[in-house]
Structures are given as C-alpha cells and as structure tokens.
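Visitor: let me see the structure of the following:
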Amino acid sequence: MTEIVDYELFEVPPRWLFLRVETADGTVGWGEPVVEGRSKTVRTAVEELLDTYLLGEDPSRIEDHWQTMYRGGFYRGGPVLMSAIAGIDQALWDIKGKQLDVPVYELLGGAVRDRIRVYQWIGGDRPSDVAEQAREQVDAGFTALKMNATEEIERVDDPATVEAAATRLREVREAVGDEVDIGVDFHGRVTKPMAKRLVEKLEPYEPMFVEEPVLPEHNDALPTIAEHTTTPIATGERMYSRWDFKEVFEDGAVDVIQPDLSHAGGITEVKKIAAMAEAYDVAMAPHCPLGPLALAACLQVDACSSNAFIQEQSLNIHYNETSDVLDYLADPSVFDYEDGFVQIPDGPGLGVEIDEDHVREQADGDVDWHNPVWRHADGSVAEW
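Guide: This is a model prediction of the structure:
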C-alpha cells in the first residue's frame, strides 16, 4: 500500500488556492480547494482535514475518505468545508488516475462524449459594452456567451432598470443573431419581485438560461418565478451537496443545475448530483470561474455525465487581471477551444500537467482577493 505522506497549499493570483498531495511512491495529485475571497479560511480547513484524517492513509479509498471528511465531523456542509473536501477529492482522483495511467472519467464509467461546448463571459461585473464584446467572442469561435443581467439593483426598482437589462440583452442578440446562445446571470443580486419582472422582460430575446434569479436561500421562490417565463432556470453555484440540490429537483422549477467542482464536494459528489439531476430531466452546466484544476475536474465529470450540456470556463474573465488559466499549465494546448468546444483531457488523472515552478513562483507574492462590497444609494449593502 502506498500512503499519503505530504501536502502543500499555494495561494496564487488572481484568487485561487492550489493543493499538492504526494504519496510514498512519489505520485503527485493536484486539486483546487477555494472559496473566492476566503482562501485563507479554506486553507485552514484543508490543513485540518488532511492532518486529522488523511496523512498516512491509502489514497485509493476515495469514497471512504469523502465520507470520513464529511461525516466525521458533527457539523458539516457549507461553502468552507465542502470546498476543502472538494479540492482534496480532486487531488485523490488525480493520484488514482495517474497510478492507474488513465483519465479520471475512465474510472467513472467511461466517456459519453469526446468534447463539450464552452461559453465565454462578456460585459464584466457591471455589464457594459456587451454587444461589441459579443461580436468579438463570436468572431473568436465561441457559440455561447454569458453576461450579468444587472449591476446592483434595489429590492423594488424602477422601470428604467428593467428596461436597461432588456436593452443590453437585445443588443447582444441583435449583434450575434439566433445561432448563438446567451446565458444571463442574475448573480443573486435580484429579489423575487424584480426577478419576476426581469424574466418576463428578457424572454423575447431567448436567453439560454437565467442563472441564480434569486439567492439560494430563497429557492422556494423559484417555482413562482418559473411561472413567469419559459426561459430555462439555472442555479447551483452556491449549493454544496446533493442534499442542497434535493429540494430544487423535487419542486421541478430548475432546468439547469450548476454545481461547482471546487465547492460542491469535488468529483465524487458532483457525479452523484449529476445522476440525481438526470433522474429529474435536469441538465447540468458546471460553474467554473476558477483555475485550471477546477476546469479539468469539471471536464472529467462532464465526460461521463450524459446530462452535461455546456461548461463555464474563466479564460479572460473579468476577475483574471493578473494571471489566467493557461499560465499555470506546462502544456496550455490541453484547453484549446475550437468551434466553441473543448476536448476532454485524456491524460492520466485530471489530464493536465501543472507547471510547478510557476506555481511556486506565483505563491511567493501577496494574494488577498476579496469581492467588492456594493452599496445602494441610501448606503445599505447591495448584493454583489
């Protein structure tokens, strides 16, 4: 039996945390455990889990390790713990695939596809210049885009705000035509009364989906919002386990789930969430505005999940101002996009090779990203 003998954590720009796990036979597995803006908190959780449960253990018992990390603590769930588990889980699968010399998807039943469609972000945090950016991305070969619906928005806002959101989507639709899909992200910024108005106003321009129309703590409002549109409803980036997703499957309001492979328990858990979704005829588009390890983990699950239909990725996203996805890869061509698709990486483990020297160099700097705190005109905190 080989055993886990060491691990290291690297906070790297723009806002990522990488985990390196090493076994006694020299195999190295990588994962990406992070909550954007809370990397130091998650780092401590990862250290606690590895020191308490995994050092000295056989890395191949992935399901048992997952259950131990999750159920071994009386208090469980939530973004910090589940993100810590997720990154460790990714690293364990990377190790297992490398030791058996196969990609992870081969260990999960084999591939149902050779490649998957990806979408590209446009417009930034406060959406602007969306039509021109949309044209540029379509010219670059993307066939699907995503944009924020609004900037900060009041609990009950004026008609001009609703009209501005509709105008932005209309301009993008007119710029790219009907053969390009456009996802619209409400980002949890919108309250139930405004979400009802917005989904009706956006519907004529046929968005691919409206994402997180309300915060996940208000998922009970999704059936009401769904009654106001035929546009697919998407949510899930701030839901962390199959138990969080159970309610939205049962009430039937959600059409697309978006679990994050670095937040929702990793490969082990998201494969189970995908299977649950399939039973309810719900599609999957994993959330991934993160780094190369998170994306590689997503693609391994996409490869063997028949209900996965499109993949988020963060190349050139507005958050990546100092470093980008490809900077940390020894072979960036693994994420070459062609005709709006990316091939499923077929190398062993996660299928990507990390440039470890570059990671160590970047980790020497000060990385302290936090999302902005927005405020309404009256000074109260707005949802970002």
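Visitor: going by C-alpha atoms from here, please, whenever you check contacts or count neighbours.
Guide: OK.
Visitor: max-length helix in the protein?
Guide: Longest helix of the chain, by residue count under DSSP state H: helix 79-100.
Visitor: now that helix: buried residues?
Guide: Judged by neighbour count using 16 or more other C-alpha atoms under 10 Å, the buried positions of helix 79-100 are 79-99.
Visitor: what segments of the stretch 101-250 of the chain are helices?
Guide: 104-107, 130-139, 159-176, 192-202, 222-226, 242-251 (DSSP state H, counting those that start in this stretch).
Visitor: make a markdown table from the ones you listed and add distance to residue 336 and mean neighbour count to it.
Guide: Shown next, in a markdown table, are the helices of the stretch 101-250 of the chain (distance: least, C-alpha to C-alpha, whole Å; neighbours: other C-alpha atoms under 10 Å):
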| stretch | distance to residue 336 | mean neighbour count |
| --- | --- | --- |
| helix 104-107 | 19 | 23 |
| helix 130-139 | 15 | 18 |
| helix 159-176 | 22 | 17 |
| helix 192-202 | 32 | 20 |
| helix 222-226 | 36 | 20 |
| helix 242-251 | 32 | 16 |
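Visitor: one more, so I can put them side by side:
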Amino acid sequence: MKITDVKIIVCSPGRNFVTVKIFTDEGLTGVGDATLNGREKAVVAYLQEHLAPLLIGRDPSRIEDIWQYFYKGAYWRRGPVTMAAIAGIDTALWDIKAKAANMPLYQLFGGASREKVLCYTHAQGTDIAEAVEAVGKRIEQGYKAIRVQVGIPGLPDVYGTGKKSVTNNAADDAFPHEEVWSTSKYMRHIPKLFEAVREAYGPDIELLHDTHHRLTPIEAARLGKDLEFARLFWLEDTVAAEHQEGFRLIRKHTTTPLAVGEVFNTIWDARLLIEEQLIDYIRTTTVHAGGITALRRIMDFASVYNVRTACHGAMDMSPICLGANLHLDLWVPNFGIQEYSGYLPEILDVFPSAWSLSDGYLHPGEATGHGVDIDEKLAEKYPYQRAYLPVNRLEDGTLWHW
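Guide: As a prediction, the model looks like this:
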C-alpha cells in the first residue's frame, strides 16, 4: 500500500478545525485532527509546504518511521505548530492501519482495559447561585464528574463563565478579546463556590476546577490547601506550566490532586512532573502532543509513576481528536478521566462519529479505524473565520497568563 494524496481541509462549523485526510492506492483513507486554536493557518502552511509532499509514495503502515522522520528529521523540533501538524498525519495513519486490519483502533493497542470511559463536563455561572444551578443540571444529565467555574465579584466575565458565544465570530473574534484578572479576588471567592456546591449536592459528586495557569506556586499551594475540605477530584493548571519545578512547592503544601498538560507538546514538557510525581493527572491530548504515537509514550511513561491520564477535550479540538483519545482511554491501564465539553450540532454533522455518550460515560464504538470521518461537502459550507483566544490583563493593565 502507498500514500497517493494528502488533503488539508479547513472548515468552521461553529469553530475552526484543520483536518488531514490521507489517501492510498488501495482505496483506504484516514483522517486526523491538526487544529491549533487561534493559529490554524500556521499549521496548514506547515502541512502543505513541508510535510504533505514528503508523504507521497510512502507506505502508510510505517507509522513509527514516518513519525520519527518528521520529528527528528526537522532540526527545529517540538512546538505547538510542528506537533499539531505531525499529530494530524499520525492520527490519520493509525486510522488507515486499523481499517486495513478491519478492527477498531483500540484493538490494535492490545484491546480494552475497561467497558466504558468516565468523562467530566463543564458547569459555570456568572455568580455562585448560577453555578450551583448549572451543576444540578449536569447531575440530572447523568454526569458523575463536573468541572465548576464561577465569575469573580468586581471583575467582568472571566474564563469559563461568560455569556459569550462558544462559536467563532468574525466580528467579535477577528482580534483578541481582552479579559481582566485579579488573583486576590479570585482566591477569596473560589472556596465559597465549593462550599455552596458541596452543601447543595453532598460529597459523592466528583468536582474539578481549572485555574488556567494564573497563579504563582505559593498562591496555588494556598488555594489547594484552602480547597482540601471540598475533596476535589483535581485542581487543574494552577501555574504556568513551563516552570515544572514550581510544582514541588505546591506539592509540599497541599494534598489536593493536581492536573496539568493540555498545552504540552511532547513528553519532555512533562518529564520532571511525572518522574517526581508532582502531578496526579497528565492532560496531554492527541492533537497537541504529536498524535497517537507520541501520546501512547507519555501514557506509558506516566503509568510507571502512578500518574493517570486525563486527555484535554475542549470543543476547539475536533471530534476526530476525541475519537482518537477515546480509543486510547479504553485501552490505557492507567486511565483517569476524559474531558468532554460537548459539541455544537453543526460540528457533529460535519464530523460523523461512532463514539457515544451515556450516563456520564463515553465509548469510542466498534467501527473500524478510530470511527470518525469528515463530510467534505458539508464542510465546504463552513469556511474558515479568523478567530483568536482572549488576552488576559491584571486590573492595572499588566499582561497576564490566559
């Protein structure tokens, strides 16, 4: 079997997505997600100009060699653009391999380690009462684990709480929206949120919270300690993740479980965190960590140190990424949880998927390959719209982490 063509498809059915589709001379095709939110066209150029031409004529079954060729073969390694591009190709190649074997992808990894995949979803509000109500609605929908975010008194809408649409909007998002942040106001308010949620729903529902890299290590340590009463499933992305050593300080002062890694691109970004058991969950995901080939290595490495997996699963990664993650989730022995923020109906129409959700659990399905495809004709109806993630500033105007 040989690769005959590679197509890069960009569409925006509510969010921008970059999809790699690989064709073979035996009629098998595979698709992979290469989306990098806010920098989509940079990945498209990397694929079209530098990687796709080098695939023509290659044997698609030699996934490992192709991955190494694109990673080691470039003097300038790593980084979000490079690894998203490699991920799109790698995921498409695994899709082809599983189709050629006539089995669902997880069977190629060694089969299932569980019957279903626990997921968590999001609940938020502009104030505590609204957030508590949102948690109740998620519980009614069957979710067993819920990430809770709330607006901060004295600040405009902050990450994860605003009324702003989740879709790309050329008028609103063509330039970055600026948010305002105050760590001190946040630190005083968040314990009150979880006091209210626990009072309303008791100790059995699993609760998570995302700080989105906005604290210093000692601030994160204090917050983790202040939230120990709530027995969170985890506290996520407490500090800017480039400084792995900072987690040593956090770990000394709190027993609240820690999760990080959605912005990581390689195993090197998480090596120290995993080796020293400074985190409990690694949040790397297929599209951002270099594809299935690379993510399997991270998962196996984490298992040696009792770190569990928790793939990032926000809406700015396509259903292809979620499908690939779910096959890994079903297989991996040290699975922890899978994020599922849901998708707009238009997105699900463009990306028909075999995976399913029931009573707070996901399953990748039994279709051959990873079970997700793209409707190219329908995708054409949703052209790319330039859109950016927000920019964050402190109240005095200082640019801060978002």
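Visitor: the longest helix of structure 1 maps to which residues in structure 2?
Guide: Mapping helix 79-100 of structure 1 onto structure 2 (TM-score structural alignment) gives residues 80-101.
Visitor: quickly note the distance from the residue nearest to the spatial centre of structure 2 to residue 369 of structure 2.
Guide: When C-alpha atoms, centre = their mean is applied to structure 2, the residue found nearest the centroid is residue 312 (2.3 Å). Between residue 312 of structure 2 and residue 369 of structure 2 the computed distance is 21 Å (C-alpha to C-alpha, to the nearest Å).
Visitor: residue 336 of structure 2 now?
Guide: Distance, residue 336 of structure 2 to residue 369 of structure 2, using C-alpha to C-alpha: 23 Å.
Visitor: what does residue 24 of structure 2 give?
Guide: 15 Å.
Visitor: the more surrounded of the two?
Guide: Legend: neighbour count by other C-alpha atoms under 10 Å for residue 24 of structure 2 and residue 369, higher for residue 369 (33 against 20).
Visitor: list the contacts for the equivalent of the more buried one over in structure 1?
Guide: Alignment note (TM-score structural alignment): residue 369 of structure 2 maps to residue 349 of structure 1. Applying C-alpha atoms under 8 Å, 6 or more residues apart in numbering, we find residue 349 of structure 1 in contact with 93-98, 101-104.
Visitor: TSV for those residues, including distance to residue 238 of structure 1?
Guide: As requested, these are exported to TSV (distance: C-alpha to C-alpha, whole Å):
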residue	distance to residue 238 of structure 1
93	23
94	25
95	27
96	28
97	28
98	31
101	33
102	31
103	28
104	25
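Visitor: can you show me which of the residues you listed carry over to structure 2?
Guide: Contacts conserved in structure 2 for the contacts of residue 349 of structure 1, using both residues aligned by TM-score structural alignment, their matches' C-alpha atoms under 8 Å: 93-98, 101-104.
Visitor: quick check, nearest of those residues to residue 344 of structure 1?
Guide: Checking those against residue 344 of structure 1 by C-alpha to C-alpha gives residue 103 as the nearest, at 9.6 Å.
Visitor: run a quick neighbour tally on the closest one.
Guide: Residues lying near residue 103 of structure 1 (other C-alpha under 10 Å) number 25.
Visitor: with residue 312 of structure 1 instead?
Guide: Using other C-alpha under 10 Å, residue 312 of structure 1 has 23 other residues around it.
Visitor: how near is the counterpart of residue 202 of structure 2 in structure 1 to residue 225 of structure 1?
Guide: The equivalent of residue 202 of structure 2 in structure 1 is residue 177 (alignment by TM-score structural alignment). As judged by C-alpha to C-alpha, residue 177 of structure 1 and residue 225 of structure 1 stand 27 Å apart.
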